[in-house]
Structures are given as C-alpha cells and as structure tokens.
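K.L.:
only geometry, no sequence info:
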C-alpha cells in the first residue's frame, strides 16, 4: 500500500504495510480503486445533483478513519462505474499519481486530499438540503485535472482554487447548520455523567444527533456527546432537548481507552472511528458514511428516516452507570465552555475592538485544528497555558481537548479561551478575522492575530488551502508538516505565505510577540 494522506503516516513518510489508522493494504487498494473510478467517471458524466451526491459520498468514504468496510467501498465503486457507458475507456491507475515526479505528486495530493475535505463539509450541508452547483461541478473538474494535468503551474492554480471552493463550502455548511438549528450561544457543558441508560454520540453530524434526540425523548435514555460533537450543546434546536445532558470523554484518538467497558452504546455519525477493541465492540453502532466490518450500521430509508431502535434497546439493556460519574477533561476541569460562533463573537466585537484600542488586549491567537496520538501535541496545551493574560485565545476542532477545560481567566468581560466549534466551523473564525480587519481598516495579516494550527486528516488540508487562498500568512503548523508536500512545493509555501512548522511554545510566543 501507499498512503500518506494523514499526519500520523509511518515514520513521517508513508504507510506501506499497514496504516497507522488501522487501514490494511486491501482497504487501501479499495480506496485507491474508488478514487480511480471517480477520476474515470468524471471524464464521461455530467455534474448532475445525483452524480455529485454519489461523488461526494465516495470521496468522503476515503477520508482517514471513516469507512473501514472493504465490501461497502467495493459497492460504492460499482455505483460510480455504473454511471459510465460500457463503451467508455476506463483506464486510470492511482499509481500514476503516487509514482509521479515529487512536485507533481505533491500538488496532485494537495488537490485530492483537499477535495476530500470539501466533500466532507458539503456532505453535511447536503443532508440538511443545502447544495451549491459550483461545488458539485468542482468535484468533476478537479478529478479530471488530476488525470490530465502535468505542469506544476496549472496544478498550483488548481490547489488555490480548491481552497476557494472549500471556502464556499464552509460558508454553505455554516448557513445550513445555523438556519436549521439556530446560531450557537455560549454554553457551559458538564463532563459528569448521570446514572441510568445513556448513549454516547461521536463524529460531527448535527442532523444525526437531532434524529437521535427526537427518537429518544421520553424513553428514559440520556444522550452525551463525544469528541467534535461537543459544540452541538450550543445550538438552540438541539439544546432544547432536556436529555442532552453533557459531554463524555475527550478527542477521537482516546476512544479505545475511554470506551473500554463503557456501560452504554456509542453511535459514530461520521469520521474518526478507530478499530474497536473487544472490550466495547459489541456496543458500537455506525451511521451515515462511517462503517466498520462487523459493526451494526443504522441506514436511511427512502424517506430519509433512521431507525435507532437497536441503539436505544442496547442502552436500556446495559443500564448505564449506577452512580453519578465525576469525570473530567484533560486538565481536571469538570466543565467546557463552547458556542462562540461568529454570530456571538461579532455581537461583542465592540468589546474586542475597544480592548485592542485601549491596549488591554495585545494579541489574539487562533490555536485550533485536529488532535491525534502522535507525540508533540502537548505543545498546544503548553502554548495556551503560556499565553500572556493580555491576549485572547480562539479555538476550534478537536485539538482543543488538550486545554478546553482550563480556566485561563477573562479579558474585557470575555473569557480568554473562546471555543468557536467544530473543525466544520472554521468559517466562523475566518468571518470574525475578516470583520475585525474591516473595522481596523487593514488586512487580516495586519491584525494582532496569529494562527497556530494542528492537523491530522484531509479536512485540515482543505482548511489550510482556504487560508492560503485568502492570502493569510505566517501560519504555524504542527506537530509535523505534511509528508506529501515535496521540498520544492514547501519552499513555495514558505516564500509566498510564510508557512512554518511549530518549534517550542516559548520560542514561538517570543517570535510572535517580540
């Protein structure tokens, strides 16, 4: 196998025997096969809504930690191939990408992995009935280009266009979520778990959580979020359910430890599943794109409904904890504050502006992105702890579980640590930055704002491409740089955008603040 699409790729180079994520060579081959089928089909079929929906789902299924079921990937591949007339010449081989010149491979990888991130965000929006023809058409354009383009300049232009399309996609998803569930409001979420039957919901999908909350009301079964589902507590149309009780556990990479002998079922709604351990595999349920061999999958009927009866019955049978569990976050805190979407933050933008103008607020840090198991990620918690008291820390995505139970004080009547949501909510942070730049009549790069990002999988790649498309400079990335970026492509990113690896919290803070 050849796979280097995530941050934890073996030895920082490439997974060749088995994926660090648990993917084996057979699954890797299936995923390459479906991408090749998509590239072939993109040359022969139009970007109708139905075709785009299938392309989107197929791309999403190949993200890290999403779909481990070879048979389901094979079935999706056949669906893609069925779109193409039998007389069409199907010949694309993914090895032609992986064995290409280093710079060409690097640029095509940025496009492909960024496209996978776009597909993930667009999938969530489509489920809520929000689509965009420009996004749909781009799947086909980008896939055709991966097969046909071979000059670095054209590919680099498409890399930037991928970033632009992802910006359009994130804006669409933001509109889908907020128009469906309301604008998030600041909410303190407990980490304690009450006695009695409960279900843990992980992943990213608000729609699946809404369906489950409706299915479990008056059933005597409580619902707890896990991982990137934490911000769901802040949406008015979700928090109105009294049995949405709190948050269980931390980030995705700790699930094998946190779910061990858990007296409750776990519902995986999208990506971030790891190979389940024997101590809890009988309690794992999947839905949406995420699937794992041997795990019960909750499918969707022709009317878009899902029957969660097996999950609910499992929760009742297991019974939950007999006594209240006083669980904590990574730093011993028992609450996590979330819900600072762009609507809330811009609602208090005058306080931020006044604090900057008065000198009370010297700098704003965005410390966010994916978490993971690789060593070096403690950097982010140490960085946040070391930030001066006259600075503000914005955060989003699952990397925040390293520090989001910390109380680092207030500034100008605002908490110094502001959780803006999921990785899916990166648009909020961008919108706030652009709004502040407008107020100060400067560019985003001239704001007292620094981005310190962590990455793991392909959605993070698409966000990085968006930031580059927007011209945002001096981004610090860690814990390591992408293995699929060649030295020459990295040189372009460094020279044109100031992209740089993290070093130590102390050195980076000194470099930023002077």
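P.N.:
Alright, I've got the coordinates. It should be emphasised that the depicted structure is a prediction, and the values quoted were computed from it without experimental measurement.

K.L.:
going forward, measure contacts and count neighbours with C-alpha atoms only.
P.N.:
Noted.

K.L.:
could you say what helices and strands the lengthiest helix in the chain packs with?
P.N.:
Secondary structure of the chain per DSSP state H: the longest helix is helix 152-181. Contacts defined by 3 or more C-alpha pairs under 8 Å, 6 or more residues apart in numbering; DSSP states H and E place helix 152-181 against helix 102-127, helix 133-148, helix 236-239, helix 426-439, helix 458-469.

K.L.:
change it to 6 Å
P.N.:
helix 102-127, helix 458-469 (3 or more C-alpha pairs under 6 Å, 6 or more residues apart in numbering; DSSP states H and E).

K.L.:
Comparison target below:
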C-alpha cells in the first residue's frame, strides 16, 4: 500500500505496510479503485448533463463514496466493494439514458465479482505512486493535494445535501477536478496551482452551503454551557459531525429515559436552539477522537459513529458500536436508514451511569452570529487597547505528543488576547478557564471544523469594521491539521489570500519540496516552532 493523505503517516512519508490508522492494504487499494470508478462516473455524468440528463442522486452518491475514503471513516472492504459496484451501475445507467460514450479507461472499468480478483484490479490502479507520477513529482503533489481536498469537500457536501441544501456549482466543479486528476497529463505547474486554488474556492461554497443547512434546520448557535459530568441513568454516546443523525436520535429517544451525550466534534451541537430543545441532550463525554479507545471502553452504553474519526474498536466494546452513512468497520453493526431501534434497545438493556458524576461546565456556541452581535464592543476593546490580539488556535487533533504545543500556546497567550477555536483541536485546551475581558470570554468555541466558514466570516466582518485587509487585522492563525477536511480548508485560506499562518505539528508529506516552497514564499506559511518563540514573533 501507499497512503500519505493524513498527518500521522508513517515516518512522515507514507504508510506502506499498514495504515497507522489501522487501515489494511486491501482497504487502501480498494478505496483507490473506488476513486478511480468515481472519476469514471463523474466523466459520464458531465457528458450526460451536456445532453440535458441530470441525476441528483448521482451527485449525492459521488459525495458519499468519496467521503468513505477519508481517514478513519470506512475500514470495511465489503462496504467499499459495494460502493465500487454501485458506481459502475450508476455509470452504465447514465450512459444508456443519456446515450453518451466516453472512451477513457476509468469510464469503462468492469469490477471483478470476487474480492480476490477485485483487489488485484485495485493494485494495478493504485493512485499513488502508479497513477500520479507520470507528470513528475510537483504535478503529482498538486494532484494529490487537490484529490485530498476533494475528499474534504465531499464530506461537507454530503452533510449539506442530507439537510436539503446543495450547490450545483460545487458538484460540477468537483466532477471536473476529479476527472482532470486522471485525464489531464499537463505538466504546467501554473494550471495545477490554479486548480488547487479553485478547489479552495469550491470548498468555501461548500462550507457556506453546510452552514446554511445547519442553521436553517437547527437555528443559529448561541453561547451555551455544557456539562462534562454525567447523570445517573441510561446513556447513548454520539460522535462524529452529522447534526441530522443526532436530531433523529433525539426524536426517537424522547420520553424513554435515556440521556444523550456528545463526543468529539459533536460538542458544538449543544449550541443549536432546535437541538437544545431536547431536555435529554445532557452533556459532553470524553475528549478528542484519538482517546476514544479508552473513553469508549468506559462509557456505559451504546456508541453511535455518524462520520469520520472512528478508530479500530477494541473487542471490549466493539459490540456496542453502531455506524451510519459512509462509516464502516468489519463486524460492527451498521444502521442504513436512521432507525435507531437497536441502539435504543441496547441502551435500555444496559445499566448506564450508576450515579451522578460531577464535572465542570464548558462553553460552546460562539459562531459568527454570536460573535458579530458584540462586534461593536469588540472593536471598542481593541481600539482602547484592552484586546491586543486574536489567535485562532484550532484544527484537527491527533496522538503525537508534540501536539502539546497547542495546549502550551493557549496557556501562554497573554491576558489581553482572545483565543478563537474550532474543530477537535480545541480538546487540547477546551476545559481551561481563561477568564474574560470586559465580559468577552477569552476562549470562544466557534464550532466544528466546517465552522471555519464562521471564522472566515468573523474575520471578513472585522476587516470591514477596521477598514483594513484581513492580513492586517490583529489576528493570527495557529493551525493543527490531521486529515483531508483540513486540506480543503487550507486551500480555502490560500484562495482567500490569507498569509502568515503557522501550521503543525508537521508539514504534509504529499507536498513536494517545490510546492511547499511556493506556498511558503507566496503566503509566508511557517511551521510551528515553540509557543514562546511563536508568540514573541507574532506579538513582538
């Protein structure tokens, strides 16, 4: 196998025997083959659209299929095989209905019936290094960057579409970029740099669509206190990102005496008014995704994984894990239709928490509406010198000890500075009491990783108020990355011209030396060093 799509990739180069995430060689090459067949489906769909035949279900399947190839989403070869077969089925149906013919090999690929033969086919079409090295290291690097960002876009578009919001421009651009990765053999660096930035633009549109989907369905988040303890009684734990899955579970558990706890990136769900209405949405359990094997083992109820961030479950709790949507793991029960009956029955059969467990409360719900509602006060505090600087410290968390950098950074931020945070990177410091500045909390949780859209809107609004460019604001981005949604957001920030970011804990392995140098020279990107050195450099 060869997989270098995430930050934890082996030796900072690539996983070549087994994924650090637990992904097997078989799953890895089958995921590459799925992407290959999705490119074929995309090309046929684009041709069909030219002839007036458009099928929304094809676009949604493209998003779900690509989403399943993200890090820590789907480890199940049988599920990936089923996606490959459905991609080919949809492709052939489109060919027939639209009377189109495409002569590229990915648009004609026929999957073998047996798993053994399908894996052989997959090994022959492994994306990296087999497919991507034809135009040289730098083009391959840019193609991989675009491909990984498309995976992030697929995740966000999948969530938005489930709530009835779609952006046709995103779907069209997604298909064109995916086809070009395989079809365009151009070695013009400028072309691929422009396509990478275009991918960032499409991700901005996608995050905008998801923001609209979440807020139109569940209201604008409001600052909310969330308990970290537990209440005596039956319990279900929900992890991942999908608010619709959480909403459906809350509806189905009404009046059943079961408390619902969030985990990981579900923490910001507590800030949405339509979710807050459910009194049995109690609190938050645990911390970031990489601690789940210990935390899940101790949780006294079933666990629902709505999206990525699944680690290979231990046998001690594997029978209590349920997956949804594109998530899968061999031997783990999958819920295909939002019927949570088996989860509820298991929760009722278990003892749950035997007694109340006290815990501190933390705050979430500081999305753009909440922050901008006090924008005048913030501006006044900045102009009076009471707020010197803003730091956006967030992104993905991970297991490497060097990620303690982010904890120490926040601890060392001066008292006259405010920390904005989002995504699971917040769990390095989410429960710290940083106090307030004239009533404004010094730690503001904006939300999930996709709520980078909220952070961008806050920055753009403040730049207008201060009448300066975003890069001239007293704002610094201290970013932690791990998987492919972070790659999509990173390209969005580059598309917007954001400079002077600090990225860690390491640079992406898929960036060639020349591509990395281009980003450094044009956007002044810096790797994180030490909290003391970075704070001194930023604040002078």
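P.N.:
That came through fine. Since the structure is predicted, the reported quantities are computational estimates derived from the model, not experimental observations.

K.L.:
Overlay them and tell me the TM-score.
P.N.:
Once superposed, the chains reach a TM-score of 0.96 (TM-score structural alignment, normalised by the length of the first structure), with 503 aligned residues with a C-alpha RMSD of 1.2 Å.

K.L.:
can you redo the helices and strands packed on helix 152-181 of the first structure as JSON lines with mean neighbour count and distance to residue 364 of the first structure?
P.N.:
Below are these laid out as JSON lines (neighbours: other C-alpha atoms under 10 Å; distance: least, C-alpha to C-alpha, whole Å):
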{"stretch": "helix 102-127", "mean neighbour count": "24", "distance to residue 364 of the first structure": "27"}
{"stretch": "helix 458-469", "mean neighbour count": "24", "distance to residue 364 of the first structure": "17"}
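
K.L.:
export these to CSV and tack on distance to residue 439 of the first structure?
P.N.:
Below are these laid out as CSV (distance: least, C-alpha to C-alpha, whole Å):
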stretch, distance to residue 439 of the first structure
helix 102-127, 29
helix 458-469, 20
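
K.L.:
Residue 6 of the first structure: which of the ones you listed is closest?
P.N.:
Comparison of these against residue 6 of the first structure by C-alpha to C-alpha identifies helix 458-469 as nearest, at 6.9 Å.

K.L.:
show me where the stretch 151-300 of the first structure has helices.
P.N.:
152-181, 206-216, 236-239, 255-258 (DSSP state H, counting those that start in this stretch).

K.L.:
Comparing the third one with the second structure, how large is the average distance?
P.N.:
Once superposed with the second structure, the aligned residues differ from helix 236-239 of the first structure by a mean of 0.3 Å; criterion: mean C-alpha distance after the TM-score superposition for the first structure.

K.L.:
likewise the second one?
P.N.:
Compared with the second structure after the fit, helix 206-216 of the first structure shows a mean deviation of 0.2 Å (mean C-alpha distance after the TM-score superposition for the first structure).

K.L.:
buried sites along stretch 471-484 of the second structure?
P.N.:
Residues of stretch 471-484 of the second structure classed as buried: 473, 474, 475, 476, 477, 478, 479, 480, 481, 482, 483, 484 (neighbour count, 16 or more other C-alpha atoms under 10 Å).

K.L.:
what sits against the last one?
P.N.:
By C-alpha atoms under 6 Å, 6 or more residues apart in numbering, the contact list for residue 484 of the second structure reads 148, 149, 152.

K.L.:
I'd say the second one and residue 486 touch.
P.N.:
It refers to residue 149 of the second structure. No: counting by C-alpha atoms under 6 Å, residue 149 of the second structure stays clear of residue 486, with 7.8 Å between them.

K.L.:
what's the closest of the buried residues of stretch 471-484 of the second structure to residue 534 of the second structure?
P.N.:
Looking across those and measuring by C-alpha to C-alpha, the closest to residue 534 of the second structure is residue 478, at 9.4 Å.

K.L.:
what's the neighbour count on residue 370 of the second structure?
P.N.:
Neighbour count for residue 370 of the second structure, taken as other C-alpha atoms under 10 Å: 16.
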